[in-house]
Structure formats: C-alpha cells, structure tokens
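Q: Take a look and give me a structure for this.
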Amino acid sequence: MNSTVSKWDKINFACTKKNGEGQKANLKISCWNVGGLKSWVKKECLKFLEYEDPDILCMQETKCNEEKLPEEIKELKEYKQYWCSSKKEGYAGVGLLTKKEPLKVTYGINDPELDEDGRCITAEFDEYYLVCVYVPNAGRKLVTLPKRLDWNVAFKDYVQSLDEEKPVIICGDMNVAHNEIDIARPSTNTKSAGFTIEEREGMTDFLQDGYIDTFRKLYPDKADMYTYWTYMANARAKNIGWRLDYFIVSERIMNKVCDNVIRSEVLGSDHCPLTLFINM
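A: I've put the predicted structure just below:
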C-alpha cells in the first residue's frame, strides 16, 4: 500500500505488435505526469529511462524551474533537454527529453496569458510535430473552468496550425476523462473537475477535427484502464482511477501506430506513464 518503488524487473517493456501497415515500431515516445520532478527523481523514477528506453520522454507537472533541476537530470548525457516552466514557483511546467535533436522547439501555444503557466512544448521533427502538454485543471468547485475552456479554444487553434504543415502527435495530461469508461466512478463525478460535461464535450470537439485518441481506438471496450489515482483512500490499490493522460495523433497517421501501453505498474507519481509505439 502506498508503495512508490516500481518492481522494474517484473514489468514487460517489449512491444511485438505491428501497425496497420504491417510494420514494427521504430519510434518509442513516453509520457508521464511526474507530480514534481524533484520528488520523482528521489523515488528512483529515472530508472524508467533505463527500462523503457524511450526515444523521447515528455513530462508534465515538473514544478521546477530550469535553474533548479536535480543534478541527476543535468547529468543525463543521452538526451537533449527542453524545459518550459511556470512563472509561479513550484507550479505546472513541462519538460521534454529526446535522443534525436529536433529541427525546432517552441514553447507555449501563442497565447501570452495562458502561456505564463508553462504548459506546452512543441518539438518539430522531419515527419511530424510532437506536442507535450499539461492542460489546466478546472479546479475545486470548478473555479478555473472558464480558464480551462479558454485553453481548449486556443489549444485547438494552435494544433490546427501545426497539423496544416505536418501530422501531430499530442501527448500529456489532458485533465479530462472523456467517457464513462475512462473513470471508475462516473455517476458520482459529474460535477468534478475532469469529468464535467463542458470538459468532456471539449475533448469530443477537439477529436472531431481530425485527431484520434490512440488508446481508445486500439482498445475501444477495454475498461478499468486508468492513468491517475488520488493518493487518498488507497485508490491506486483499489484501481479507483481516471484516464487523464493521452496520446492523440492526426487521423492520417493512426495507421502508423503499433500500440499505446499504459504502464500502470510503474510507480512514483499519482499518474503512471504511458508509451506510444509507432513507425514513422
């Protein structure tokens, strides 16, 4: 109960699935809301890089300015590092580690007010854009729901501008359980942040513009699959969770996706990592 140390040797990190074009994966992208980079490092979560060995790791809720990065992070030689921090100390923030240097890296979504929190990094590669995002939470009693809805509009416009140039891969904490299958207790959470009708309709609206929730496309009926569990009431051991973290791709490259794996056995945060296997 409340263990924070993963049993790394017991987890199967392999992928044998082929995509819709009959190809094996040649690109592995992982995504993890780390719930504070400093505490994440202390919980030995850097071992994830050793065992999963992703080509790219996107992190959300780093809560750490670049000048205060843990030494263990600074010492990583295999990965290029890009960080987007909040102006508010110890709040939000995203990071991207990649073995291959991007053609270009940009920060934010072209909205000065929304970009103050440090919620988005975009890396451009030859064949695609990768967007690492930490979507605003609607907050207790939904006090920040208006900000969240403003974000939805701005983010959708931003992604559309990228998608006109080349396909996009979006990953991160979207802070919404899209459908009832994506939350353990839907009936008691209809007025909770992350499961309001406004937030769910926002995700529906976004996807209808030509994007695919890869996990649900591959596993349309797979229940009890979550990426977030509150620390309270032993929720993780009971698997009372929410699927808040996603890999979303442009519809035209869904056929290149081999698998999207939720690594629920990996501990160290109130979210677990997920990994996209794709052939680009």
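Q: all contacts plus neighbour counts: C-alpha atoms, from now on.
A: Will do.
Q: ok, and the closest non-adjacent residue to the residue nearest to the spatial centre of the chain?
A: When CA atoms, centre = their mean is applied to the chain, the residue found nearest the centroid is Gly172 (1.9 Å). In this structure, Gly172 finds its nearest non-sequential neighbour in Val133, 4.9 Å apart by CA to CA, 6 or more residues apart in numbering.
Q: which SS state does that neighbour fall under?
A: Put simply, Val133 is strand when judged by DSSP: H, G, I helix; E, B strand; the rest coil.
Q: What about it, how many residues nearby?
A: Residues lying near Val133 (other CA atoms under 10 Å) number 30.
Q: how close does it sit to Asp126?
A: According to CA to CA, to the nearest Å, Val133 stands 20 Å off from Asp126.
Q: same check, this time on Glu66
A: Distance, Glu66 to Asp126, by CA to CA: 27 Å.
Q: More neighbours: which of these two?
A: Counted by other CA under 10 Å, Glu66 and Asp126 do not tie: Glu66 has more neighbours, with 15 against 10.
Q: Could you find the closest non-adjacent residue to the more buried one?
A: Trp83 (6.4 Å).
Q: give the contact list for that neighbour.
A: Contacts here follow CA atoms under 8 Å, 6 or more residues apart in numbering; on that basis Trp83 touches Glu66, Gly93, Val94, Gly95, Leu96, Ile121.
Q: Mind telling me what element it is part of?
A: Using DSSP states H and E, Trp83 maps to strand 80-84.
Q: Which positions in that strand come out as buried?
A: Within strand 80-84, the residues scored as buried using 16 or more other CA atoms under 10 Å are Gln81, Tyr82, Trp83, Cys84.
Q: Then stretch 175-188?
A: For stretch 175-188, by 16+ other CA under 10 Å, it's Asn175, Val176, Ala177, His178, Ile181, Asp182, Ile183, Ala184, Pro186.
Q: okay, how far is it across that stretch, tip to tip?
A: By CA to CA, one end of stretch 175-188 lies 17 Å from the other end.
Q: Surely the residue nearest to the centre of the chain and Leu57 touch.
A: No - between Gly172 and Leu57 there is no contact under CA atoms under 8 Å: 10.5 Å.
Q: mind listing the helices in this protein by residue range?
A: Counting by DSSP state H, the chain has helices at residues 37-42, 47-51, 71-74, 112-115, 145-163, 197-207, 214-218, 235-238.
Q: Reformat these as JSON lines; add distance to Ala138 and mean neighbour count.
A: Formatted as JSON lines, the helices of the chain follow (distance: least, CA to CA, whole Å; neighbours: other CA atoms under 10 Å):
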{"stretch": "helix 37-42", "distance to Ala138": "23", "mean neighbour count": "18"}
{"stretch": "helix 47-51", "distance to Ala138": "30", "mean neighbour count": "14"}
{"stretch": "helix 71-74", "distance to Ala138": "31", "mean neighbour count": "12"}
{"stretch": "helix 112-115", "distance to Ala138": "14", "mean neighbour count": "13"}
{"stretch": "helix 145-163", "distance to Ala138": "4", "mean neighbour count": "16"}
{"stretch": "helix 197-207", "distance to Ala138": "9", "mean neighbour count": "17"}
{"stretch": "helix 214-218", "distance to Ala138": "23", "mean neighbour count": "17"}
{"stretch": "helix 235-238", "distance to Ala138": "21", "mean neighbour count": "15"}
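Q: Alongside the first, I'd like the structure of this one:
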Amino acid sequence: MKFISWNIDSINAALTGTSPRSDLSRQVLDTITKENADIIAIQETKLPEAGMNAKQEEALKAYFPEYDYVYVSSREPARKGYAGTMALYKKDIKVVASFPEIGAPDTMDSEGRMITLEHDKFFFNLVYTPNAGDGLKRLKERQEWDVHYTKYLKSLDEVKPVISCGDYNVAHEEIDLANPDSNHMSAGFTDEERAGFTNLLNAGFVDTFRFIHGDIPNVYSWWAQRIKTSKINNSGWRIDYFLVSDRIKDKVTRSDMLDSGARQDHTPIALEIEL
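A: Coordinates of the predicted model:
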C-alpha cells in the first residue's frame, strides 16, 4: 500500500486561490495525484468549523474523484480557521474514521489535529502536532501533548499495527535540520521536544525515513517561507514523518520526500509498505 502526507497550509488556497503561491500548491497536488496513493493525509487545512463550501468540494473531487474523505476542523473554544486535518482514501478501502481527543491541554483537543482510520489490518493515524510557538510560549503544553499522544498511539499499537504520519513539528536529531547549532532554543528543536519524540519512538515505533535511508544528510521536508532563499540553499528542517509499529518496519519498502518544486513550506512525504 502507498500513503502520502502533506501539510497543505490552507486547503482553500490550494484548491481555489488565485495567487502565485496557490498555483504552486496546485502543482504539488498534481504531483500527489500522479502517485495514486491508497490513503492521503492532509494537515493544516484551515477550514471553518462549518466545513468546505461547494466550490471547495467540487475542486477537491476534481483532483481526487476516486477517493472518499473525512476531515475535522478547529472549533470553539479554539481559534477559528486554525489547524485542521483531512484524510482521503480510495473508495474500495474499508475504514472506520474517528477523531480522537487525548486529554491534551489548553484547546489542543478542539483544534482538529488528529484523525484515525481503522483498517482490518492496521490503524492509520494522521496528526498535526501543536507548535511550541514564538518565544516557546506553548512549550509546556506541547510537552503535555507529547505525553498524551504517545500514550494514545501505544494504545492503538496494543490492538493492531500502526502507521502514523504528519507534521510532528520537531526535528529529532541534529542531522534533521541544516543549522542545528543556532536553533537549540527554537520551536521544533528544543531539548524538550526532541526528548518527547524520542519517547514516542521508544514506545514501539520507527522513523521510517531513517530506517530506510540511515544517516543520509541534507534531506528535509520544510523550508521557511519568510526566508526567500531557504529552499534554494536547502536550509531546511525534517519535521514531517511516517512512523510505523516496530513489528512491521521490515515491510516498509519506501519512505521519501516528494518534489514540491519551487514551493517553500512543507513538501509531501510518501510511504510504501507491504501489508
């Protein structure tokens, strides 16, 4: 089976926007459709609580006519038009969708950050992990999230194997970002966030990219938009992951980044696994 994960940074902009950046996003959607994945995980949809409008749904179905989909949006008391996730899956795949609340702090459980699809053979979990924020103002809450998320994923793994993916908002090791020395106090590379991800892996999960590619350097999934030369110079971070239960790691045959062309921000990632 093949899976793709992408932080889209506004599904409305990608589907119906008219800006040059929207054009670049649609080029990425073209790349994704050519992959013909079984399941596609989308993060940061930024949809309102009421959901997609007719124009957005029409555009989505034009790109993915062979897929059913579910999504969850941020709702009160959380911010409007914030975060949000979506899962698309081939119409012939039988899954049951849930939208877990894990006892996370603040408004995190209301921000539409997670969807789990239960398949006969596995759980598929997609997540948009909360960012620690400017000035690390949400670092404490992020640490609590990590504890609750690890407990949740482990509970799934006790039932059947897990495939999880998304924007985890952390570069795990120094090899996972271009400039580690200057970023130890930056959101996404604090000791606390890195330790949280280590604890997640130690709970029985494998970072499939490192499993397949070892310590290959200079491969990233995100480049800062505000720095115009970040992608040209490959000054990026690897913060998007596919994880699998340790007991199915040997079934993984591919774990890669997809080419997102000139578009900065996140690039899609792909996993292939023999199940």
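Q: TM-score for the pair, please.
A: Once superposed, the chains reach a TM-score of 0.88 (TM-score structural alignment, normalised by the length of the second structure), with 254 aligned residues with a CA RMSD of 1.6 Å.
Q: circling back: what residue in the second structure is paired with the residue nearest to the centre of the first structure?
A: For Gly172 of the first structure, the aligned position in the second structure is Gly166, judged by TM-score structural alignment.
Q: Kindly report the same for Leu162 of the first structure.
A: Leu162 of the first structure maps onto Leu156 in the second structure, by TM-score structural alignment.
Q: just to revisit the earlier point, residue in the second structure matching the residue nearest to Glu66 of the first structure?
A: In the second structure, Trp83 of the first structure lands on Tyr71 (TM-score structural alignment).
Q: how much space between that match and Met257 of the second structure?
A: 24 Å.
Q: One more: Tyr89 of the second structure?
A: Tyr89 of the second structure sits 20 Å away from Met257 of the second structure, going by CA to CA.
Q: and if you look at Val162 of the second structure?
A: 20 Å.
Q: Which one's more surrounded, the two?
A: Val162 (27 against 22).
Q: Next up, the contacts around the more buried one.
A: Contact analysis of Val162 of the second structure by CA under 8 Å, 6+ apart lists Phe122, Phe123, Phe124, Asn125, Leu153, Leu156, Leu243, Val244, Ser245.
Q: Dump those to JSON lines, plus distance to Phe209 of the second structure.
A: Conversion of those to JSON lines gives the following (distance: CA to CA, whole Å):
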{"residue": "Phe122", "distance to Phe209 of the second structure": "19"}
{"residue": "Phe123", "distance to Phe209 of the second structure": "19"}
{"residue": "Phe124", "distance to Phe209 of the second structure": "17"}
{"residue": "Asn125", "distance to Phe209 of the second structure": "17"}
{"residue": "Leu153", "distance to Phe209 of the second structure": "19"}
{"residue": "Leu156", "distance to Phe209 of the second structure": "22"}
{"residue": "Leu243", "distance to Phe209 of the second structure": "8"}
{"residue": "Val244", "distance to Phe209 of the second structure": "11"}
{"residue": "Ser245", "distance to Phe209 of the second structure": "14"}
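Q: Out of those, grab the one that's most surrounded.
A: Of these, with other CA under 10 Å as the count, Val244 tops at 27 neighbours.
Q: hey, where'd the strands end up in the stretch 1-150 of the second structure?
A: All strands of the stretch 1-150 of the second structure, identified by DSSP state E, counting those that start in this stretch, fall at 2-7, 39-43, 67-72, 85-90, 96-98, 114-118, 123-128.
Q: Now distance to Asn233 of the second structure too, for the ones you listed, in a markdown table please.
A: Converted to a markdown table, these look like this (distance: least, CA to CA, whole Å):
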| stretch | distance to Asn233 of the second structure |
| --- | --- |
| strand 2-7 | 21 |
| strand 39-43 | 25 |
| strand 67-72 | 35 |
| strand 85-90 | 30 |
| strand 96-98 | 40 |
| strand 114-118 | 33 |
| strand 123-128 | 26 |
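Q: Trp223 of the second structure is nearest to which of those strands?
A: With CA to CA as the measure, strand 2-7 is the member of the strands of the stretch 1-150 of the second structure nearest Trp223 of the second structure (12.2 Å).
Q: Check which helices and strands that closest one is in contact with.
A: strand 39-43, strand 162-167, strand 269-273 (3 or more CA pairs under 8 Å, 6 or more residues apart in numbering; DSSP states H and E).
Q: mean per-residue distance, the longest one to the first structure?
A: Comparing strand 162-167 of the second structure with its match in the first structure after superposition yields a mean distance of 0.3 Å (mean CA distance after the TM-score superposition for the first structure).
Q: Out of the helices and strands packed on strand 2-7 of the second structure, which gets nearest to Gln143 of the second structure?
A: Among these, if distance is taken as CA to CA, the winner is strand 162-167, at 15.7 Å.
Q: still on that earlier bit, gap between the residue nearest to Glu66 of the first structure and Phe125 of the first structure?
A: Distance of Trp83 of the first structure to Phe125 of the first structure, given as CA to CA: 17 Å.
Q: now swap in Val266 of the first structure and tell me
A: Distance of Val266 of the first structure to Phe125 of the first structure, given as CA to CA: 28 Å.
Q: more neighbours, those two?
A: Val266 (19 against 15).
Q: correct me, but that one touches Pro273?
A: Yes - between Val266 of the first structure and Pro273 there is a contact at 7.0 Å, judged by CA under 8 Å.
Q: Map Asp270 of the first structure across to the second structure for me.
A: Using TM-score structural alignment, Asp270 of the first structure sits opposite Asp265 in the second structure.
Q: show me what contacts the match of Leu162 of the first structure?
A: Applying CA under 8 Å, 6+ apart to Leu156 of the second structure gives the contacts Phe123, Val162.
Q: could you redo the last one with a cut-off of 10 Å?
A: Neighbour list for Leu156 of the second structure: Thr116, Glu118, Phe122, Phe123, Phe124, Asn125, Val162, Ser245 [criterion: CA atoms under 10 Å, 6 or more residues apart in numbering].
Q: Then Thr208 of the second structure?
A: 214, 241-246, 249-250, 252-256, 271.
Q: Likewise for His119 of the second structure?
A: Counting by CA under 10 Å, 6+ apart, His119 of the second structure has contacts Ile93, Lys94, Val95, Val96, Ala97, Lys160.
Q: how about a cut-off of 8 Å?
A: By CA under 8 Å, 6+ apart, His119 of the second structure lies in contact with Lys94, Val95, Val96.
Q: Looking at the residues you listed, spot the one nearest Pro20 of the second structure.
A: Of all those, Pro20 of the second structure sits closest to Val95, with 36.4 Å by CA to CA.
Q: What residues in the first structure pair up with stretch 179-187 of the second structure?
A: Here stretch 179-187 of the second structure aligns to the first structure at residues 185-193, judged by TM-score structural alignment.
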